[in-house]
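Engineer: For reference, the sequence and a predicted model appear below.
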Amino acid sequence: MQSEYTTTKSIANMPTSTDTQFDILLYGATSFVGKIMINYLANLPQDGFPWAIAGRDEQKLIALKTKHNLASLPHFVADASNEAALTALSEKTKVIISTVGPYALYGETLVRVCAKTGTDYCDLTGEPQWIKAMLDKYEDDAKASGARIINSAGFDSIPSDLGVYLSQHLAIEKTGLPAEHIKMRVRKIKGGASGGTIASMLNVMKEVGENPKLRKMLVNPYILCGADNPFHVRQKNHKSAEFDKELGIWTMPFVMAAINERIVHRSNLLLNGKYGKTFKYDEAMSSKTASTAWITTLGLGAFVGAASFSPLRHILANYILPKPGEGPSPSEQENGMYDMRFYATLSNGEKQVVQVTGDRDPGYGSTAKMLSQVALCLSQDVPELEGGFWTPAAGLGDKLMERLKLHAGVVVSEMH
């Protein structure tokens, strides 16, 4: 479909460098998801997209190249805090992919470099407080340099962002008006967590404990929309198990809602309020029984409670939960999947359902493919997109949906 949401990029904001060697440079190649991405990128058709890898440990980079029979793949060494080294990397490539999390601890220098040098950037952060900090500090720089920066370009938050994007496109196409309320329900999901994701979650808990004001900030659904945003409608927050009478299903909290909902509302801002100023959006997981919904809710509550208490958080991180670099096995990645539904009642009373499905475990197998395709979309498909901090839907929209369907096993479609 041809989107009415297209934004054009002025020639004045185009990056000035024309001597880049690579379309893509993967920074954090030795991370858990970075290793999966190397295998994925190495097996894509290589016509027209030269790429390279980088990280802080050269021996690990060389070992990865040997494992994947990629002896000729260029590699570079740079520490996440070394601004000069990261600047040198940025000058070699059109797009830098960062998998170095928790981003609140290790991500800022690279974002600053890309924003100032005009290098496109994407990551898979699920840390809204960090994204807000980066927006506050570097959005003006990115707009001036022409750098297109896209956060949350993995399972959080591409399926949610594109699911709502298509839902609203269809609603406007059918009725001339957007849907006022969309409910996302995770109908099926299968996959494991990695140490990197858990480390990011625990770091958010640590930051909240050290800064009580952050808690209030994090519950704001419009945290990524700026202080002067036009949205003020109260949004539903799923805190416990409950029965959804409209859909006829039990629901329970979805841990990714905290980032996904905020990315969706930022997309609405970037798309000039196409979803409506009174748009409501909420996410939850569905359950076949009340008992499962309540057991899952209580388990999640116990985890959050423990992670909020410093001594218990230390025990969880060091003795119980997966550590950074650990995660789902190859078979778990291969056999994972997800099925997400986006329910809307249109202005004419019609019920509409959009489905997003993925063919690998959400956090790693599918995320690796999605993040890679975001980088390729930035480098190859959207020369007209102007500099700034974008969301996947607002910045890449239709072109990304088509890429994900063709190359990443992620399908966004209307259910009939």
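Structural biologist: All right, it came through fine.
Engineer: Please count neighbours and contacts with C-alpha atoms only from this point.
Structural biologist: Noted.
Engineer: which stretches of the stretch 301-416 of the chain form helices?
Structural biologist: Taking DSSP state H, counting those that start in this stretch to define them, one finds helices in the stretch 301-416 of the chain at 310-315, 330-335, 367-380, 392-407.
Engineer: hold the first one in mind and look at this next one:
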Amino acid sequence: MTVSDILVLGATGTTGKLVARYLHGHKSRSSFTLALGARSTSKLDAVYKELSLPDTVKKVQVDVTNDKSIEEAVKGARVVINTVGPFWRWGTPVVAACAKNGVHYVDCTAEAPWITEIIPQFDFLATKTGAIILPACGLDCIPSDLAVFISNQTLKAVSSDLDIDTSVSAYNVRMGLSGGTVASLVSMTDEVPTSKFIRATKDYICSPVTGKDKWSPKILYRLPRVTPTVWGAVWHMGLSNRSMIQRTWGLHELAATQEAGEEGKKLRYGPEFKYDEFHIKANPITAILFTLGFAVGFGFIALLKPVRWLLRTFGESMAGPSEETMRKGLLEVTNITTSVATPSQPAVHVRTFLRGKGDPGFLVTSVLLSETALTVALDEKKLPALGRKGGILTTASACGQLLVDRLKDSGWFDIESRVLEEGEDGRS
């Protein structure tokens, strides 16, 4: 059997098609082989025609409702990019096949309850087969995860003894919506048992160890050390983002006990680590109204079946945003991270800024997915020790600086991080 370096599942969907286009046009294209998978061969043929793909891009007919079909497809790849959601409904058999066969896996899920399910099921198996399993590699949760990782690296450049006290990320976005996004939202409320959804909201549910960060919802947020004040509302991706960041924290805490000397110190965020994030709004009143509206709206979706039926019907007929709309999209993440103050070292403040060019949920996500898969496929031997061991990991723990460098080099991201001088405004 000919094994492709990267297999894209769901290549006929909006995100899958964008990933296929990005990978085929990549400047490193000659360094990897590519395959596209979908259930409908006619739709897959249409994608090949639309993107002018050559026969060297392998076609794979795969039905994610059929375990045998999934396993046959997975065995023909080194890295699988899965864009077929809702993942609660369709994702588990793909992860199972990859973990069983030692095939690396990347997806774009934002479904925190599903992630909490697959970790206990497949993490140990993946470490035994060497499979690197990376859920949430799109807008959820790479920007948040890498913002903290980069801030920590900037702190450690000052002193490897510095631990993080607080880290706060503020999101500014212009983005569209697709039927797949709506379907995932409905799936979360319609199919996930209430007990499992509540379980997914618990602190450190995805972390191998427990820390001190005890998150509680707010109706108003603000970014520290920035004037004039940056106000914000609840960020609807905060649940999955925070869960994965806590997993990164826990994995690094464990690794630090196993890595001697400076390398171990550089990984860990520290026992006092606390994280939060929010969606930037123009003023406090707008932020409070948005947060309250979000809570009421989610309550309606969760409690009323007719509302979910309307959303499902709306989503099924909904196409993704146009190319022009996606090009006008924007992702900006500003992170302020503060170290723990000690008698010999006052608190150090770091400002990290990440800017993605294009619609965050589509163009930016397709780049994030693709570059993560390329990091695993092409730089596997250079990955951090955690990545080389395999298991269900996070992008920060598995790929680290290698992925940061790839994103900078892609031309789609501006990333900068620096220590703020005493009295300096974090906005500058």
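Structural biologist: Alright, I've got the coordinates. Remember, it's a predicted structure, so these values are computed and weren't measured experimentally.
Engineer: and the helices of the stretch 301-416 of structure 1, which is most packed in?
Structural biologist: Among the helices of the stretch 301-416 of structure 1, judged by mean count of other C-alpha atoms under 10 Å, the one packed with the most neighbours on average is helix 367-380 (a mean of 24).
Engineer: Run through the neighbouring helices and strands of it.
Structural biologist: Packed against helix 367-380 of structure 1 by the contact rule (3 or more C-alpha pairs under 8 Å, 6 or more residues apart in numbering; DSSP states H and E) you find strand 22-27, helix 32-42, strand 93-98, strand 120-123, helix 392-407.
Engineer: Contact partners for the alignment partner in structure 1 of Ile301 of structure 2?
Structural biologist: Counting by TM-score structural alignment, Ile301 of structure 2 corresponds to Ala307 in structure 1. When contacts are counted by C-alpha atoms under 8 Å, 6 or more residues apart in numbering, Ala307 of structure 1 is found next to Leu202, Met205, Arg313, Leu316.
Engineer: and those residues as a markdown table, adding distance to Glu173 of structure 1?
Structural biologist: As requested, the contacts of Ala307 of structure 1 are exported to a markdown table (distance: C-alpha to C-alpha, whole Å):
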| residue | distance to Glu173 of structure 1 |
| --- | --- |
| Leu202 | 42 |
| Met205 | 42 |
| Arg313 | 49 |
| Leu316 | 49 |
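Engineer: Now the two most distant members of the residues you listed.
Structural biologist: Met205 and Leu316 (12.3 Å; C-alpha to C-alpha).
Engineer: These two: who's more crowded?
Structural biologist: Met205 (22 against 18; other C-alpha atoms under 10 Å).
Engineer: What lines up with that one in structure 2?
Structural biologist: Aligned counterpart of Met205 of structure 1 in structure 2: Thr189 (TM-score structural alignment).
Engineer: likewise Tyr40 of structure 1?
Structural biologist: Matched by TM-score structural alignment, Tyr40 of structure 1 corresponds to Tyr22 in structure 2.
Engineer: Likewise for Ser167 of structure 1?
Structural biologist: In structure 2, the residue matched to Ser167 of structure 1 (TM-score structural alignment) is Ser151.
Engineer: so which strand or helix has that match?
Structural biologist: Following DSSP states H and E, one finds Ser151 of structure 2 within helix 142-158.
Engineer: residues in contact with that helix?
Structural biologist: Helix 142-158 of structure 2 is contacted from outside by 136, 162-164, 167, 169, 241, 244-245, 248, 266, 269, 333, 335, 337, 339, 348, 350-354, 368, 395-396, 400, 404, 417-419, using C-alpha under 8 Å, 6+ apart.
Engineer: dump the residue contacts of Val111 of structure 1.
Structural biologist: So Val111 of structure 1 contacts Tyr121, Met134, Tyr138 (C-alpha under 8 Å, 6+ apart).
Engineer: Now, the contacts of helix 142-158 of structure 2 that are in strands?
Structural biologist: Judged by DSSP state E, the subset of these located in strands is 164, 167, 169, 333, 335, 337, 339, 350-354, 417-419.
Engineer: Return the member of those residues nearest to Ala112 of structure 2.
Structural biologist: Within these, proximity to Ala112 of structure 2 (C-alpha to C-alpha) peaks at Ser169, which comes in at 18.9 Å.
Engineer: which of the residues in stretch 233-252 of structure 1 are buried?
Structural biologist: Residues of stretch 233-252 of structure 1 classed as buried: Gln235, Asn237, His238, Ser240, Ala241, Glu242, Phe243, Ile249, Trp250, Thr251, Met252 (neighbour count, 16 or more other C-alpha atoms under 10 Å).
Engineer: quick check, the second one in a helix?
Structural biologist: Right, Asn237 of structure 1. No: under the criterion used here (DSSP: H, G, I helix; E, B strand; the rest coil), Asn237 of structure 1 is coil, not part of a helix.
Engineer: Excluding chain neighbours, give the residue nearest to it in space.
Structural biologist: Computed as C-alpha to C-alpha, 6 or more residues apart in numbering, the closest residue to Asn237 of structure 1 that is not its neighbour in sequence is Asp282, at 6.9 Å.
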